[in-house]
Structure formats: structure tokens, C-alpha cells
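[1] A structural model of the following input is requested.
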Amino acid sequence: MKAYIQTDKNGEFYNVNAFVAYEGFKNFGFEIEKFTNLDEISNKNPEHIIVGGIGNVRRRLQDLNIIRKNKEIDYPTELKPYLKRNIWSSTINEIFNKKEWNIFIKPQTETKLFAGKVIKSEMDFLGLINEEKETEVWCSELINFKTEWRCFIRYKEILDIRRYKGDWDTKIDVKTVNDAINSFISQPNSYALDFGVDENGEMFLVEVNDGHSLGTYGLSSAHYAKFLSARWSELTQTKDFLNF
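    Purely as a prediction, here's the structure:
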């Protein structure tokens, strides 16, 4: 069992996620090998997990001839009742031409193209419009979330719930989270359900995120290693050595 973990040019782990993964996989007995550039890795064994930025993880999957869907999970059809707001598909140019203001947008396919943002005027399109290529985006009605949590799901069970925004004393309804898990028929082996609560105390599903390269958000090193391993083994159709 081996885990390749990304570092910077000085050999330091590229961020806290990499360090936490290192601690987790090391304590589970994995052989650890650092890398700065994927070209350094000649071994093509799909059992060897890659921990790094989302671009490196996806490139490694491509190098292993593993095809994954271009679009993100984001808003699964099965979980539409938990969204509780209108969400639709569009393009940057279409939104600009129609002057659809006061909405939230995020990329559909190129996750790192830009961070999700609120569109309130023409000025918010600076740097987004590409004359040569239509950029597909998800659009959403605005909700003023008071508090947001990331629920880490592994093998259809809650692994942990971490608050990442808002008031510490706001409560999340765990029953709603479990109901969403049970409704998500097509769920992967590890992923995150982000839930938010507005100023009226109503709970909304913010979005769903694939588990192959998510940040720790405070997860323990053991939980983080198990979370990453579950999704990697599913994508590569290999054994999950941490499935316990």
C-alpha cells in the first residue's frame, strides 16, 4: 500500500490537507512517497493513492486511463427536494446578455476556472467572459445562509460534520442529513453534503462535492485517510484497504 502525497519545491507538504493525509496514511501503515510533479511518478499501479490538488488527482486518473464524468455532482436529481430553491444551467454569455442579476453562479465542468460568486451587476463579469468559448455554469437563486456545514459521507454513513461558516451555536438537523443520504441513490463511496441554515432557521442543501480531493475542514487524520481511500478505490476499481 502506497500513498503519493504532493509537496512544494522545498519538500514541504503543499498544504494542511496533504499533511493530515500523510499522518493518516502513515499511521495505517501505508508507504509514503512525496512528489512535486506528477511526471516524477512512473508507477502505474492504480492501488497507489494520490493526494494533492484537484488538478493533479484528476490528471493521475487520466494517466491511469480512468474516465470520470466531466461535470461535477453539484445538484443530484435525487436531492432536489433538499435544495429548496431554483437552480438552472446557463452560460456566462447568456447571463450577461439577459442581464440576470442577483444570482449565484459556479462553473459546471472546470471547477477551478473561477470561484462561485454572486452576480449583482455587469462589473461582476470582469475576467469571466471568454469570447472564444462558452463557459457553462450553474445558476442559483440567492439564499442568505447564516451558517454552513460540510457533512462528510463515507459508505452511506456520516463520517463527520464540520462547520465552515457562520455562527458556532447554530444547530444542524442530522435527521435531514440522513434522509438526504438515503435519498441519494447514485451516491459515490465518499462525498460531502454541504448544508446551510438561513436567518429563519430553514435548512437547505447548498451543494454536493465529490470525495476524491476535498479538504479536511478539521477532519481527524484517520477519518481523512479513510475518506480519500474510499473514493479513490471506487474510481480505480481497486480494493479499499481502509474499509473498516
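[2] Could you use CA atoms for every contact and neighbour count after this?
    Noted.
[3] Which of the helices or strands spans the residue most central in space within the chain?
    Nearest residue to the geometric centre of the chain (C-alpha atoms, centre = their mean): N209, 3.5 Å. Using DSSP states H and E, N209 sits within strand 203-210.
[4] Proceed likewise with the subsequent sequence, for comparison:
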Amino acid sequence: MWSVIIQKERGEFVNANGFNAWQGFDERGFEISFFDWEQMDSGVATVDPGTITVGSVRYVRRALQRIGIETMPLDYPIRLRGYLGRRIWQTTWAEVRSRIDSPGVPVFVKPVEQDKAFTGYVVSAFRDLIRTAKWPGEMKLWASEPFPFVSEWRYFVRRGEVIGVGHYKGDPLRSPDVSVIRGAVEDYAGEAPVAYGIDFGIAASGGTHLVEVNDGFSLGCLGLGPLAYSAFLEDRWRELVRTIT
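    Just a heads-up that it's a prediction; the model follows:
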């Protein structure tokens, strides 16, 4: 029987995601234990391929690293580039900082490899660099022209099927075109992980476009029920550790 580790800090669930996962795994009869970040990082928490780990992206990545697995953000899969509706390219902080004085050239940036290092945002003036000044010039970034969305939604995909949806930003009465969602899920099927989140939004100029794709190993539940959420997390963990089991 597989077991589960769920992150807690100071004896409390970190957020609703951990509580939701605990409910699902508990109802399904899994053996569950709790450890904080320091215990995970130091090795006090026993990690092995048969122990599903639930927590923040940093927490789960650390567990995977301890058993020899590295993960990379999914972000903008090649098969889905046609759904973006905007140009996206890779750059570095050094390049962005060198061009900051160019008038009228705002750019949206987010990390490539350290996907949770900071939340993506628009850089248009020197003051916008202050909050990310600590990051080195060689740090890789995704860049795109600013592309405002008036409504953003996440679709949970497990084993090729959409199993849930949650609205997380903007106007909740503006829904994406479901035919676009179905087309994207189908187009991505050949290379997609077993469980992932695919975010779509309604552009200010109209139309349904891809926001980004997120790996399922530590994705927030965003309204997905406990049983479905625990199965979603379990499937992705099993897929990731399959290479070493």
C-alpha cells in the first residue's frame, strides 16, 4: 500500500490544498504522515518512490530531488504554441535590464527554470526591477508582449480527460470557448503528463487563449474535490517515480 506525506508548518496545514488532499487520501485509506519543510529538507522525513508527497512546489520538488528526480516547468509546450495568441521568447534579466530605458517597450516576464521564484509581471520602467533585483543577470526568463486577460480559468486534466475547472482571476461570468479547450487537450495528448493543469483566458481584445500549463505534482486544488484531487496528485507522483521503480 502506498503512503502519503503532507506538508504542515507549526502543526497546521499550509493551505486548503493540503487539507483537501488529506481528506481525499484519508477517505481512500492511505497511511498519512506530516512533516514540515525543515524535516523534508534535512532528511528527517523519510522519502521513497512509494510515498506520495503533497505540499508546496518547493516541498515536493525537494522530495523528488532526494530520490533523484528533477522536474522542469511545463509553461508553454511546443504543441500548444498556436493557442497563445501572442509572441513568447526566452531572454535573461541582463537583457531585460539593458533595455529598460527604451521608451514604450513594456514586456511581461516570468522565470523559465525557477518557476516560483517570482510571479510573472510586466516590466516597463526602472522601478519595476526593484522587487527582482536579487536575481542574477543570467537567470533565464520567458518574455512576451503584455497580453491582458479579462478572465482566467484552470482546467484539471487527468488521463487525457478534463476532470474539473476553476476560475481564479478576472470576470467569473466570462468563460472560455470549450471547443478551444477540447482542441488543446487533444493536441497536447501525445506528450502531456498524466495529470496537469491548463490555464486559458479571455483576452481583452476577445478570443480564448492559452495562459500557461502547470505540472500536476503540486497544483492547487482550486475547487477540485478531495477524492478527485488526491487521485490527480497520486497519478502524477506515480508517473514521475516510475523511471526509478
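[5] circling back: could you measure from the residue nearest to the centre of structure 1 over to A225 of structure 1?
    Distance from N209 of structure 1 to A225 of structure 1, counting by C-alpha to C-alpha, to the nearest Å: 17 Å.
[6] before we move on, the earlier item: ok, the residue lying closest to the residue nearest to the centre of structure 1 once chain neighbours are set aside to E234 of structure 1 distance?
    Take N209 of structure 1 and drop its neighbours on the chain: the residue closest to it by C-alpha to C-alpha, 6 or more residues apart in numbering is A192, 5.1 Å away. Between A192 of structure 1 and E234 of structure 1 the computed distance is 16 Å (C-alpha to C-alpha).
[7] So if I had to pick from those two, which one is more boxed in?
    Neighbour totals were compared for A192 of structure 1 and E234, and A192 leads with 23 against 15 (other C-alpha atoms under 10 Å).
[8] ok so, going back, now for the following helix or strand past the strand holding N209 of structure 1, which elements pack on it?
    Per DSSP H and E, the first helix or strand lying C-terminal to strand 203-210 of structure 1 is helix 221-236. When contacts are defined as 3 or more C-alpha pairs under 8 Å, 6 or more residues apart in numbering; DSSP states H and E, helix 221-236 of structure 1 packs onto helix 16-27, strand 145-154, strand 190-198.
[9] give me the stretch of structure 2 that helix 221-236 of structure 1 matches.
    Helix 221-236 of structure 1 corresponds to residues 226-241 of structure 2 when matched by TM-score structural alignment.
[10] Please identify the buried residues of that stretch?
    Judged by neighbour count using 16 or more other C-alpha atoms under 10 Å, the buried positions of stretch 226-241 of structure 2 are 226-238, 240-241.
[11] what do you get for stretch 207-224 of structure 1?
    Those would be 207-217, 219, 221-224, for stretch 207-224 of structure 1 by 16+ other C-alpha under 10 Å.
[12] check contacts around R231 of structure 1.
    188-191, 211-212 (C-alpha atoms under 8 Å, 6 or more residues apart in numbering).
[13] Just the closest of these to H48 of structure 1, please.
    Using C-alpha to C-alpha, H212 comes nearest to H48 of structure 1 of the contacts of R231 of structure 1, at 13.4 Å.
[14] The closest one maps to what in structure 2?
    In structure 2, the residue matched to H212 of structure 1 (TM-score structural alignment) is F217.
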